[in-house]
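J.: Structure, please.
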Amino acid sequence: MSEFTIVCQEHPQYLQYTLSGDHTDQDWVDLLHRMAADVERTGKMRIYIDAVEVTWTDSVMLRYRVGVLTGKLFGGTTRIAALTRADDSDPLWETVASNRGAIVRLGHDGDDLLKWLAQDA
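T.: All right, here's what the predicted structure looks like:
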């Protein structure tokens, strides 16, 4: 089991979180709260998450709970793009978060996600 790591980089227009390793449900909750605090601190309303190196999970409940919390913490104020592994095709997080007002996009092409992130809301 490898440790869950988060590397945060502040770019001129967005915050980037590069994730890797094995995770617990609490790791995702902690990450979302950290992201919300970073948005508050920096005023940057765009987030890029690179989760390609995260150990894959098929936990439907985890994806659902993270989607609900994403909607609750960010609503329609912050654009969030998440790059996932090519073998991860479950859009549940994106669907749940979007249904709760969040502006999110999930995908496998980092360049496309960054273009989407740069668009005006």
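
J.: From now on I want contacts and neighbour counts done on CA atoms only, so please keep to that.
T.: Fine.

J.: Can you give me every residue that contacts residue 6?
T.: By Cα atoms under 8 Å, 6 or more residues apart in numbering, residue 6 lies in contact with 17, 18, 19, 20.

J.: In the chain, which helix is the longest?
T.: Taking DSSP state H as the criterion, the chain has its longest helix at helix 25-42.

J.: For it, buried residues please.
T.: Buried residues in helix 25-42, defined by neighbour count with 16 or more other Cα atoms under 10 Å: 28, 29, 32, 35, 36, 38, 39.

J.: Can you check what angle separates the longest strand belonging to the chain from helix 25-42?
T.: As assigned by DSSP state E, the longest strand anywhere in the chain is strand 46-54. Strand 46-54 and helix 25-42 are oriented at 150 degrees to each other (axes from the mean of the first three to the mean of the last three Cα atoms, to 10 degrees).

J.: Also this sequence, please, to line up against the first:
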Amino acid sequence: MAKSDTSHHDERIANMAFGSVLPHYISKIEKKGRTQEEMYSVIQWLTGYDKDQILAHAANKTNFRDFFDQCELNPNANLITGVICGYRVEEISNETTRQCRYLDKLIDELARGKKLERILRKPK
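T.: Okay, the predicted model is just below:
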């Protein structure tokens, strides 16, 4: 059964630098034969940031709270469902934590070989 209470780490996630996690995303997807360009496409779909903006946030050590507060979250992001890190993403009440888990879920799907068209959700 997935957990839904993230309150014990919401603040830690919000204050974590996006740039400290990006290399882990890159490593994860490249080990599975996916490209950085695919990863940037996924992040752009979720946030609206282009590759240069993503890299600027990483270089500027933007925390996840500001990273998501400053973006135009994709209106279909709520179609991202499932369990990541033991949490059902659609049940996470803290907005920043849920958005971080959206991103984690998309990167995980990319690494697992899911087709890009399926990762970039469109309403039915």
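
J.: where does the TM-score land?
T.: Once superposed, the chains reach a TM-score of 0.31 (TM-score structural alignment, normalised by the length of structure 1), with 64 aligned residues with a Cα RMSD of 4.9 Å.

J.: ok, back up a step: now intersect the contacts of residue 6 of structure 1 with the strands, please.
T.: Secondary structure from DSSP E places 17, 18, 19, 20 of the contacts of residue 6 of structure 1 in strands.

J.: so which of the residues you listed comes closest to residue 69 of structure 1?
T.: Using Cα to Cα, residue 17 comes nearest to residue 69 of structure 1 of these, at 17.3 Å.

J.: Correct me if wrong: the closest one contacts residue 53.
T.: No. Residue 17 of structure 1 lies out of contact with residue 53 (Cα atoms under 8 Å); the separation is 11.7 Å.

J.: quick one: which of the two has more around it?
T.: Using other Cα atoms under 10 Å as the criterion, residue 17 of structure 1 and residue 53 rank with residue 17 on top: 20 against 16.

J.: Please tell me how far the more buried one sits from residue 48 of structure 1.
T.: 6 Å (Cα to Cα, to the nearest Å).

J.: Name the residues contacting each of the two.
T.: By Cα under 8 Å, 6+ apart, no residue touches both residue 17 of structure 1 and residue 48.
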